[in-house]
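1. pasting the sequence and the predicted model now:
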Amino acid sequence: MRLFSFLMVVLLASGAFAQDAERLEAAKAYVNSKGQQELMADMLSPEGVMGQMGLVGGRIPDGKKELLARIVSEELAKMKPVMEEAMISGMATTFTLEEIQALTEFYASDVGASAIRKMTPFMTQTMQQIGPYFQQMQAVLARRIQEEMSK
């Protein structure tokens, strides 16, 4: 009976490992897909970074925005492998195999490919709209935290 129980545990564990391995492979395929790679390239490009700079745009001296965007883009590009690994790991532990496959299929479809191409402009527009509010919130947050810490 103990041998049977041990074998069942081993079989169940190996099944779970196989499922985890499948999810990991599916997550890798998703992250390495054309749409995801293009999205990351857009987000990490100097143009993509400039769009995101709406959050701090008011504090950047005239004529320096493009230079700073290029510098940020270069540094982010160095982090791309780390970002990809984090995405793969997070996806494999968060989503089921079926969910990963569905996302991959969606973004490979015409509608999904169109949606993912619009993600960078969407995020840029959103960040530019909320940037001033975010700056105000940061100032209030810094003041409140400083007040609490000085008590």
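-> Nice, thanks for sending it over.
2. can we go C-alpha only for contacts and neighbour counts from here?
-> OK.
3. any idea how far residue 132 is from the most centrally placed residue in the chain?
-> Central residue check for the chain by CA atoms, centre = their mean: the C-alpha nearest the mean position is that of residue 87, 6.5 Å away. Separation of residue 87 from residue 132 (CA to CA, to the nearest Å) stands at 29 Å.
4. put this next to the first one:
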Amino acid sequence: MALAMLAAPIAAEARDEASEKLELAHRFVGLVQPEDMGRAMAESLSGLFPSADGLPPEKARAVQETMSEMMQEYMPALFKAMAPVYADIFTLQELQALVAFYESDVGRSMVRKSYEATPRVTAVAQQVLPSVIERAMDRLCDRLECTAQERREMKSQLQGLKAQAATAN
């Protein structure tokens, strides 16, 4: 009985901390400017959806409207689902510090500029990646002792990927 009386305040304190962490995590998610994140995610996910290019105007509009509606439904659900993940990963003190930072002028600026930088960083990554992949393919062929034909085929596939990336830009 005495043990149960001692455990009750500890359990209540743990629930209070968990509730506070979840509340802070929701604030944190709200501070990372969901609208900008939504736009960035929509751009990054756009390749998964049918292209409106070459469609008659009414079908192109239907594709765009449907994708917009889907993102308007998806993003709030995503942000709501993200908060418990952050509440689980971060300590109470970390969440308090994160919220304080993202509520500051510098924190808000950092978030805004991070989303602004995303397309530029993606472009840079697409420029750098082919040479990294090419070196990785060479190393792999060296380790696997590829034949000259296998090496040419891998290089040819890489050239096709480079061409796809160039047309995507």
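-> Right, received. Where do you want to start? Keep in mind that what you see is a predicted model, and the values were worked out from it rather than measured.
5. any idea what the TM-score comes out to?
-> The pair, once superposed, lands on a TM-score of 0.64 when counted by TM-score structural alignment, normalised by the length of structure 1; 125 aligned residues with a CA RMSD of 3.4 Å.
6. map the residue nearest to the centre of structure 1 onto structure 2.
-> The pairwise alignment with structure 2 assigns residue 87 of structure 1 to residue 82, based on TM-score structural alignment.
7. could you do residue 105 of structure 1 as well?
-> In structure 2, residue 105 of structure 1 lands on residue 100 (TM-score structural alignment).
8. assign its match to helix, strand or coil.
-> Under the three-state scheme (DSSP: H, G, I helix; E, B strand; the rest coil), residue 100 of structure 2 adopts helix.
9. helices and strands around the helix or strand containing residue 35 of structure 1, which ones?
-> Following DSSP states H and E, the helix or strand that holds residue 35 of structure 1 is helix 34-44. Helices and strands in packing contact with helix 34-44 of structure 1 are listed as helix 65-94, helix 110-117, helix 119-149; criterion 3 or more CA pairs under 8 Å, 6 or more residues apart in numbering; DSSP states H and E.
10. at 6 Å instead, please
-> Identification of packing neighbours for helix 34-44 of structure 1 by 3 or more CA pairs under 6 Å, 6 or more residues apart in numbering; DSSP states H and E yields no helix or strand.
11. aligned partner of residue 25 of structure 2 in structure 1?
-> Using TM-score structural alignment, residue 25 of structure 2 lines up with residue 27 in structure 1.
12. for that match, list the residues it contacts.
-> Shown here is residue 27 of structure 1, whose contacts under the criterion CA atoms under 6 Å, 6 or more residues apart in numbering are 88, 91, 92.
13. nearest to residue 48 of structure 1 among those?
-> Of all the contacts of residue 27 of structure 1, residue 48 of structure 1 sits closest to residue 88, with 22.4 Å by CA to CA.
14. residues contacting the helix or strand that comes right after the helix holding residue 35 of structure 1, please?
-> Using DSSP H and E, the helix or strand that follows helix 34-44 of structure 1 in sequence is helix 46-52. Applying CA under 6 Å, 6+ apart, the set of residues contacting helix 46-52 of structure 1 from outside is 42, 69, 70, 73, 124.
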